[in-house]
Each structure stands twice: as structure tokens, then as C-alpha cells.
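K.L.:
output the structure for:
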Amino acid sequence: MEKSKVLVVGGTGYIGRKIVKASLEQGHETYVLQRPDIGLDTEKVQMLLSFKKQGAHLVEGSFSDHQSLVHAVKLVDVVISTMSGVHFRSHNLLMQLKLVQAIKDAGNVKRFLPSEFGMDPALMGHALQPGRVTFDEKMTIRKTIEDANIPFTYISANCFAAYFAGNLSQMGTLFPPRDRVVLYGDGNVKVVYMDEDDVATYTIKTIDDPRTLNKTIYLRPPENILTQRELIEKWEKLIGKRLEKSTISENDFLSSMKGLDFAQEVGMGHFYHIFYEGCLANFEVGDEEEASKLYPEVQYTRMDEYLKLYV
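P.N.:
Predicted coordinates for the structure are as follows:
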């Protein structure tokens, strides 16, 4: 079967650059939206040029110029949006409404993957304020996609390893502690940790797969469903040392959120749902909705292997 042509919107972002790489590696003709408002950001410009060197096409398009977005979309079969949804970076999920309108007007797209890649927003209707804004906005995007009858796949990628595993799920750092570690509650709630390159690999695998059409696909490979304690044990084994452990109770954690700035409160709310409620693994996923079952040929990165980077 001929491989789809892919447009990545947000290709210079954290997960976007990995999606571009995976798309090229899997043999897709790959386009990356080049936005004119990039200005003098030399790092992003150099990244775009490196994509070009690897075989990607750069296509100019602006969210303030509808026709330029329509033109970009008409070049491809599949559009993948990787625009930032985290508040400590540049949170701009609702800008995707303009992209959805361009896809609707172009009328040629066989599959759209909006920027999700975290928890399934359809399961987060109970989420704490102000953090639930992320899920509400994602559901607004979903409704617009579905109302426009645009074929879709939603990717629920759970916890990116660089943010949640490399630091043993400690807040405020991206490196693992070597002496003391804080447990959320008893540290026995199941969490799903994903290497970001694997997220990109699985994402691209879905785009031409009829089994994933108009579905939410969960990235929950069985060996990466771990409690915080199990993750810490893997680190302790690697460094040959036991860490001193303290715990923060659910009530104390919720109390510590009060008075923080908006971005911090959003982030901590998400931590609460992951590490106290277990929202990533407290429901069943069918084989046809779980990526490692759909694509057993992918050799995904286990977290003990991932943590070796930090030794």
C-alpha cells in the first residue's frame, strides 16, 4: 500500500521533532509547516533546515492566513498536530480550531491527529480546576473534528519519560535524585511511562492503519506500566544504592497547590490525577486500542534501559 503524505504542524516542538523523524524513518513523504512568525529563533530555523536535509519538505503557512493553511493541507493525506498543550511552555491548543477549519475546507485529508499525547481527555471530566482546562480544550477540538466529519485518530501517550521517569517523577527537576526521593502517597499507584521516540514510532504506525480510524489509541506497553516505587527500584538497582524515602499524603499534596501560579497549579493537578487517582491505568483497554498489541514488532524502550542514560 502506498504510504500517506504527512504534514506535521509544530514540528520544531518537543514531541513534534520526534514525529518528523519517525515519519521520515517509516518512509512517508513528510512536510513540516514553516510559520513566518518564527522570527529570529535560530534554534528552530536550524531544526527546520535539518529536517530539510533529512528529506522533509518545508511548507510556509500561518495561523493568521487561512488560505496558506489550506494550501499546506492540500499537499498531504495526513495532518499531525503537535502544538504545545503544557502551560509552562506555550499553551496554544485552541489555535488548532483554525487548522481544523483548513482541513475541512481542503476536503482531502484522510486522517487528522490533533495534539493530544497525554491522558485521554474523554476520561477527565472530573479533573480538578484549573488543570481541567487542558482536557476541556482537547474535548472542544475533538467535538469540532467530529462535527466536521474529519477522519481522526487520537493518541493517548500517557507520561513522557523525560518528564516523569528520568526524574523518578519528582517535580522541579529532570534528573533522578541519588540520595532522597519523595513518594506520592504509598507510591503503589500504576503509571504508564513512555519513551518519546516510541511515542513517535507508534503514532506514525497508526496513520495508514484502518484499525485505528476514528479511535483513541492508548500507548500502554505492559512492561512500562509501573508504580513509582517500581520505577525507583529500577534506579536503585542501577546505582547500587537505596534512596531515603519520604511520602506526601493526598491531603498535603492538595494543600501544597494553593497559592501557586496558574501553570504550577495546572501541572500539580495533573500529577494528582496520575499519582493518587491512577487515571492512566485504572481502566481496561482492548487489544485493538493498545499500540503494543497492534504493533508487536516495535521494540519499545523499557524504563530500566531508559534510566541507564542517567547513571
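K.L.:
going forward, measure contacts between C-alpha atoms and count neighbours the same way
P.N.:
OK.
K.L.:
so where do the helices sit in the stretch 51-200 of the chain?
P.N.:
66-74, 96-106, 132-147, 161-164, 196-206 (DSSP state H, counting those that start in this stretch).
K.L.:
could you also give me the structure for this next sequence, so I can compare it with the first?
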Amino acid sequence: MKSQRIAVAGGTGKFGRHIVEGLLEIKQQHSLEVIVLSRTPASEGISYAGSSAPIVTVDYQDQDSIRKVLNKYQIDTIISTIASIDTSEGFISAQESLLRAGLSVPTFRRFAPSEFVVDSEQVKGIKLYQTKVPIIRSLEEVKAERGDFFEYSRFNCGIFMNYLGYGNTKPEGHKAFGHLDHFPWLIDLSKQKADVPGDGEMDMVYTRVEDVGKFVAAASQLDVWEEYNDMAGEVMTINQVIRVCKEICGERPCFSLYFVDLIEAMQVRNSTSNTTQERKFWRI
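P.N.:
This next block holds a predicted model:
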């Protein structure tokens, strides 16, 4: 059954706002109700594409307060976009509180954890993603208990393509980031430098954060949610990306070594890695 009443946890954040905007873009077409859950009180909601969503203040460590909000708005779907850069314990418990609060609301039946970017189970060697695994275990348990009456989906999009525009010297180059923080991931156009993972020949997935928002919004209108909802704006090697940068900049960027521990943590070069595992991040 399609989502109709959706709560976006962390929807005031840099990434979460794109999810909210994606939903607001289709709100009128599908008669959706969208609310944004936030730790911080706000005087006004989020408006986009002629629609708006109220911001409701909650304490992510207080299941009862979350339950009251979800029950008041008769929420059927929770999309978590809360940031994993918070304290490990706080992030883990916040997602667990969202799920447990939802399970006590009669209308609740769908949950999307704060996954995105990569499949956290394939990068367990990276501390940032270790905190994303516990909620997956909880979701698996709930699914086993509730069967078809509960669905969850993990949205994987690869790297935010917007980061490849870091260092753009054009007057409006900053707009390439959308709501994201300006962050140099792999490439810095202003310094004409690039970090190369491995030999640079591994396929990597890139998706614009704006398109991630549109994809998640469209997926909310699917009758059935699969465990994985993967997306890919583009699949290229970093060497191919660098060649495009050379064409744009007209000069040859210099290279620096990439953080090799990341590649080891991905385990995509090990003989134990199968094609399904690789698909989750590098290939979709």
C-alpha cells in the first residue's frame, strides 16, 4: 500500500531537506500529508513547489513523545534522515526510538532507516557506518514478526554527485551543493587535485542529492517496498571523472593517494566478495 502520511525525521538537516522537498513536489498530486520531525523548534515549516510541511519538535530519546506526534498525525511511514555524525549511542538509540514509537501507532507500516549513500553492512570497517547496522537488525526482527503488515527499505545512492563540484569557481558554483555542506570528496576543482581510490578503475555510483529526494518520494508511492531501493545517477570510474574535470578545467589535475583503508573496508577486491555485495555500493 502506498505511503500517504509521512514523517521525515531530521528533515531540517542538510540532506533531509532534499527528501522533504522531493515529497513536497508530489504532495498535491498524490494528496500526501508530510511532517518534519526535528529536535529544534522552528517558527515556520518547510515550503517548496507550492506545498509545505510543518516542523514538529520531538525528543528522539523519548519514545512516548514521538508516539504522540505519530499518532496525532496518523503517520504510516517514517523516513529517517538523522545524521550519523552525532554520538554513536545517540544515533543508534534515536533510530530505535523512532521505530519502537512507530510500532505502537496503529497506522504505522513503513520505515526507511538513515542509510543512503552506501550499504552500511558492506562497510562495517568504517566507524561512521557501524552505527547504522543495529537498526537493520531491529527492522529484520520486526519484519519477521509482522510479515506483510510491515515494510522497510534501505535507499542506497552511492556518492552524492554534488561533491564533485567542490571548488567550482563560477559565480553560482556554490549552487551545485544544494543544501549540502561544501565538502571536498575526492576532487577539488579549485586546487585541481584528486584523490584516487586504488587504481581508479573501479566503477563507482554517483547520484545528485536532488535526485535522491525525487527517487525516495517516488518510491513512497510504490505499492510494495523491497528491502533495497537502489539508485544510480551515473556509474563511472574516478579516472573517468578526472578526465571530465580535465576537459572542463583545461589543465591537468595532480594526484594524491586515496585513503586505502576505505577500500580495504569495502572488501570489494577480496575473493569473498560476490557480485551482490559489490552492487550495493560500487555497482547498482
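K.L.:
circling back: so which of the helices of the stretch 51-200 of the first structure is nearest Lys241 of the first structure?
P.N.:
Lys241 of the first structure lies closest to helix 161-164 among these, at 20.6 Å (CA to CA).
K.L.:
by contact count, what packs against the closest one?
P.N.:
Judged by 3 or more CA pairs under 8 Å, 6 or more residues apart in numbering; DSSP states H and E, helix 161-164 of the first structure is in contact with strand 190-194.
K.L.:
can you get me a residue count around Gly61 of the first structure?
P.N.:
Other residues near Gly61 of the first structure come to 22 when the count uses other CA atoms under 10 Å.
K.L.:
now do the contacts for it.
P.N.:
Leu33, Gln34, Arg35, Pro36, Ser68, Leu69, Ala72 (CA atoms under 8 Å, 6 or more residues apart in numbering).
K.L.:
give me the buried subset of those.
P.N.:
Buried by 16 or more other CA atoms under 10 Å: Leu33, Gln34, Arg35, Ser68, Leu69, Ala72, out of the contacts of Gly61 of the first structure.
K.L.:
what are the buried residues along stretch 220-238 of the second structure?
P.N.:
220-221, 224-225, 229-238.
K.L.:
brain fart, stretch 192-209 of the second structure
P.N.:
Result for stretch 192-209 of the second structure [16+ other CA under 10 Å]: buried residues 192-197, 200, 202-209.
K.L.:
widest-spaced pair of the buried residues of stretch 220-238 of the second structure?
P.N.:
Going by CA to CA, the pair spanning these furthest: Val224 and Ile238, at 34.7 Å.
K.L.:
quick one: residues contacting the aligned partner of Glu210 of the second structure in the first structure.
P.N.:
When the first structure is aligned by TM-score structural alignment, Glu210 of the second structure is paired with Asp197. Asp197 of the first structure is in contact with Lys18, Ile19, Ala22, counting by CA under 8 Å, 6+ apart.
K.L.:
so which helix or strand takes in the last one?
P.N.:
If I follow you right, that is Ala22 of the first structure. Assessed by DSSP states H and E, Ala22 of the first structure sits inside helix 16-25.
K.L.:
show me the contact partners of that helix.
P.N.:
By CA under 8 Å, 6+ apart, helix 16-25 of the first structure touches 6, 8-11, 29-30, 32, 51, 54-56, 81-83, 196-197, 200-201, 203-204.
K.L.:
with the second structure overlaid, how far apart is the next helix or strand after that helix on average?
P.N.:
Downstream of helix 16-25 of the first structure, the next assigned helix or strand under DSSP H and E is strand 30-34. Strand 30-34 of the first structure differs from its equivalent in the second structure by a mean of 1.7 Å after superposition (mean CA distance after the TM-score superposition for the first structure).
K.L.:
Pro113 of the second structure touches Thr77, doesn't it?
P.N.:
No - the pair Pro113 of the second structure / Thr77 is not scored as a contact, 11.0 Å apart, by CA atoms under 8 Å.
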